[in-house]
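In: sequence unavailable; structure follows:
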């Protein structure tokens, strides 16, 4: 493990969950590994409470499973990736359709700010910053939709989706094509071409899914899960 020690600020359990999630999704912690609360508490220099909270959060995301005091890493299979991206598309299309109404000005404000952040990340050749701006762009759909339950589910899986995208983006130094796709989607929404925007969103998410799948298939060991 290569943990990032939590800092005192936001909830310690969330910080531990973020770091473990990153290591699981990027396969620094392999599927089939066993996680031990006491050992994790020592590694992260926290009490067992935040560790327990973190493991519970990861279990709800399907990244680990618990049996008594034993916690086993499940990781992500190719089918898991497909499911995550199908869920992502369903949520984004539902939220975007809702935001097309009276909430369009707020939607456009958030999207334009995200595009500015993407442009800066491309100029700096910073895939991590680009990934954050990418997720902020897509999170704007839920934030501006007013759909609380959609936003809640999106937030639950945002961490896993973000890490998957980062894994793929690290292998792509030329982020311009992705930036252009986001810019084109923004123009469609600005012009009120809603049906075209929804269709482009579907193509956009599927291309992202395929890129992440390809990365996993090229670099992953054989799947140890039954």
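Out: Thanks, I have the structure now. As the structure is a computational prediction, the values presented were derived from the model and not from experiment.

In: please count neighbours and contacts with C-alpha atoms only from this point.
Out: Will do.

In: tell me how far residue 2 lies from residue 40.
Out: Relative to residue 40, residue 2 is positioned 12 Å away (C-alpha to C-alpha, to the nearest Å).

In: residue 3 reaches residue 19, doesn't it?
Out: Yes. The criterion here is C-alpha atoms under 8 Å, and residue 3 meets it with residue 19 at 6.5 Å.

In: neighbour count winner among these two?
Out: residue 19 (17 against 14; other C-alpha atoms under 10 Å).

In: and the more buried one, what does it touch?
Out: 3, 4 (C-alpha atoms under 8 Å, 6 or more residues apart in numbering).

In: helix or strand right after the strand or helix carrying it?
Out: Under the criterion of DSSP states H and E, residue 19 resides in helix 12-25. Using DSSP H and E, the helix or strand that follows helix 12-25 in sequence is strand 34-35.

In: now do that following strand: everything it contacts.
Out: 70, 71, 72, 73.

In: among the residues you listed, which two are most distant?
Out: Using C-alpha to C-alpha, those span at most 10.0 Å, a distance reached by 70 and 73.

In: quick one: which of the two has more around it?
Out: residue 73 (21 against 11).

In: list the contacts for residue 197?
Out: Per C-alpha under 8 Å, 6+ apart, neighbours of residue 197: 185, 188, 189.

In: need the outlier residue of the chain, farthest from its centre.
Out: residue 68 (28.8 Å; C-alpha atoms, centre = their mean).

In: distance of that residue relative to residue 95?
Out: 38 Å.

In: ok, now residue 4?
Out: For residue 4, the distance to residue 95 - C-alpha to C-alpha - is 34 Å.

In: ok, the two, which is more surrounded?
Out: A count of neighbours by other C-alpha under 10 Å puts residue 95 above the other of residue 4 and residue 95, at 24 against 13.

In: isn't the more buried one up against residue 138?
Out: No. Taking contacts as C-alpha under 8 Å, residue 95 lies outside contact range of residue 138: 9.9 Å.

In: of all the residues in the helix or strand hosting residue 218, which ones are buried?
Out: Secondary-structure assignment from DSSP H and E places residue 218 in helix 194-219. In terms of neighbour count (16 or more other C-alpha atoms under 10 Å), helix 194-219 has its buried residues at 194, 197-198, 200-202, 204-206, 208-209, 211-213, 215-216.

In: let's bring in a second model and compare:
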């Protein structure tokens, strides 16, 4: 079991917002800097990040919803992100996005591809020079475009619940990749969806997500664990 909170990276600044805290804690857990079993003490996190206990409590509650931490009798502890977790997350994403693409193709005649095309432009901008965080955000904007085009607000809301975790994982993976070719892969996926061929689009999506999942699993398994932040 990991030790209690002892130190932290630079405190949040200008201003110490709860959403910034959540992003940092999520990233620390995904990167393994907060190891499985680490006891997350509200007061100590609040002190190290320079926030009140309210945002800490909210962040821990959200991380528990995402499955990254768990509440036990003695408090909240890091559960982490295992290889099996990644497989299950990508299985869920594949199911959600397959439905989004099916519904997008049904609406092809009235589809506005502005959001997806803008995301592709932002991916190219973030690829040169490489900006992993911005690239991951644009990447997910691209995929979110299919949910928007599909027009199913419940499906879109479900995807929105999981998007932040995918962003944290992809940002790490993108530091080790040539991003221009990744942007080109997304152009190919857009084009096959716009063709209206459902089977080809779903096959392309499956290959795309399988490749992404495989690279992320390899990257996370091979990365040396950094010194603990807490």
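Out: Noted; the coordinates are in hand. A quick note: this is a predicted structure, and the numbers were derived from the prediction, not measured.

In: got a TM-score for the two of them?
Out: The TM-score (TM-score structural alignment, normalised by the length of structure 1) is 0.88; 218 aligned residues with a C-alpha RMSD of 2.0 Å.

In: which of the buried residues of helix 194-219 of structure 1 sits closest to residue 100 of structure 1?
Out: Nearest member of the buried residues of helix 194-219 of structure 1 to residue 100 of structure 1, counting by C-alpha to C-alpha, is residue 194, at 7.5 Å.

In: how far off centre is stretch 164-178 of structure 1?
Out: Between the centre of stretch 164-178 of structure 1 and the centre of its chain there are 14 Å (C-alpha atoms, centre = their mean, to the nearest Å).

In: gap between the two ends of it?
Out: 15 Å.

In: and what about the residue sitting nearest the centre point of structure 2, helix, strand or coil?
Out: Residue closest to the average C-alpha location in structure 2 (C-alpha atoms, centre = their mean): residue 166, at 1.7 Å. For residue 166 of structure 2, the secondary-structure state derived from DSSP: H, G, I helix; E, B strand; the rest coil is helix.

In: leaving out chain neighbours, which residue sits closest to residue 22 of structure 1?
Out: With C-alpha to C-alpha, 6 or more residues apart in numbering as the criterion, residue 22 of structure 1 has its nearest non-adjacent residue at 6.0 Å, and that residue is residue 163.

In: and the residue opposite the one you found in structure 2 once aligned, what does it touch?
Out: Aligned counterpart of residue 163 of structure 1 in structure 2: residue 168 (TM-score structural alignment). Contacts here follow C-alpha under 8 Å, 6+ apart; on that basis residue 168 of structure 2 touches 23, 26, 27, 30.

In: contacts for stretch 114-129 of structure 2 next, please.
Out: With C-alpha under 8 Å, 6+ apart, stretch 114-129 of structure 2 has contacts from 132, 134-135, 138-139, 141-143, 145-146, 178-180, 183, 186-187, 190.

In: at 10 Å instead, please
Out: 113, 130-146, 148-149, 174, 177-184, 186-187, 190 (C-alpha atoms under 10 Å, 6 or more residues apart in numbering).

In: filter those down to the buried ones.
Out: For the contacts of stretch 114-129 of structure 2, buried by 16+ other C-alpha under 10 Å: 113, 130-146, 148-149, 174, 179-180, 182-183, 186, 190.

In: burial count for residue 225 of structure 2?
Out: 12.

In: state the distance from the closest residue to it other than its chain neighbours to residue 24 of structure 2.
Out: Sequence neighbours aside, residue 32 is the residue nearest to residue 225 of structure 2 in space, at 6.5 Å (criterion: C-alpha to C-alpha, 6+ apart). Distance of residue 32 of structure 2 to residue 24 of structure 2, given as C-alpha to C-alpha: 12 Å.

In: counterpart of residue 53 of structure 1 in structure 2?
Out: Per TM-score structural alignment, residue 53 of structure 1 is aligned with residue 58.

In: for its match, what are its contacts?
Out: Contacts of residue 58 of structure 2 (C-alpha under 10 Å, 6+ apart): 18, 19, 21, 22, 64.

In: got those residues as JSON lines, with distance to residue 92 of structure 2 and neighbour count columns?
Out: As requested, the contacts of residue 58 of structure 2 are exported to JSON lines (distance: C-alpha to C-alpha, whole Å; neighbours: other C-alpha atoms under 10 Å):
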{"residue": "18", "distance to residue 92 of structure 2": "28", "neighbour count": "19"}
{"residue": "19", "distance to residue 92 of structure 2": "25", "neighbour count": "13"}
{"residue": "21", "distance to residue 92 of structure 2": "26", "neighbour count": "23"}
{"residue": "22", "distance to residue 92 of structure 2": "23", "neighbour count": "20"}
{"residue": "64", "distance to residue 92 of structure 2": "18", "neighbour count": "17"}
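
In: where exactly do the strands run in structure 1?
Out: Using DSSP state E, the strands of structure 1 run over 34-35, 64-67, 70-73.

In: quick one, which of those gets closest to residue 220 of structure 1.
Out: Judging those by C-alpha to C-alpha, what sits closest to residue 220 of structure 1 is strand 70-73, at 15.3 Å.

In: what's the matching range in structure 2 for the closest one?
Out: By TM-score structural alignment, strand 70-73 of structure 1 lines up with residues 75-78 in structure 2.

In: now the matching stretch on structure 1. Mean distance?
Out: Compared with structure 1 after the fit, stretch 75-78 of structure 2 shows a mean deviation of 0.6 Å (mean C-alpha distance after the TM-score superposition for structure 1).

In: neighbouring contacts of that stretch?
Out: 1-2, 4, 29, 32, 34-42, 60-61, 63-64, 67-71.

In: now list the buried members of those residues.
Out: 29, 32, 34-42, 60-61, 63-64, 68-70.

In: distance between stretch 159-174 of structure 1 and the chain's centre?
Out: 9 Å.

In: also stretch 176-186 of structure 2?
Out: Worked out by C-alpha atoms, centre = their mean, stretch 176-186 of structure 2 lies 17 Å from the chain centre.

In: over to stretch 75-91 of structure 2?
Out: For stretch 75-91 of structure 2, the distance to the chain centre is 12 Å (C-alpha atoms, centre = their mean).

In: endpoints of that stretch, how far apart?
Out: 31 Å.
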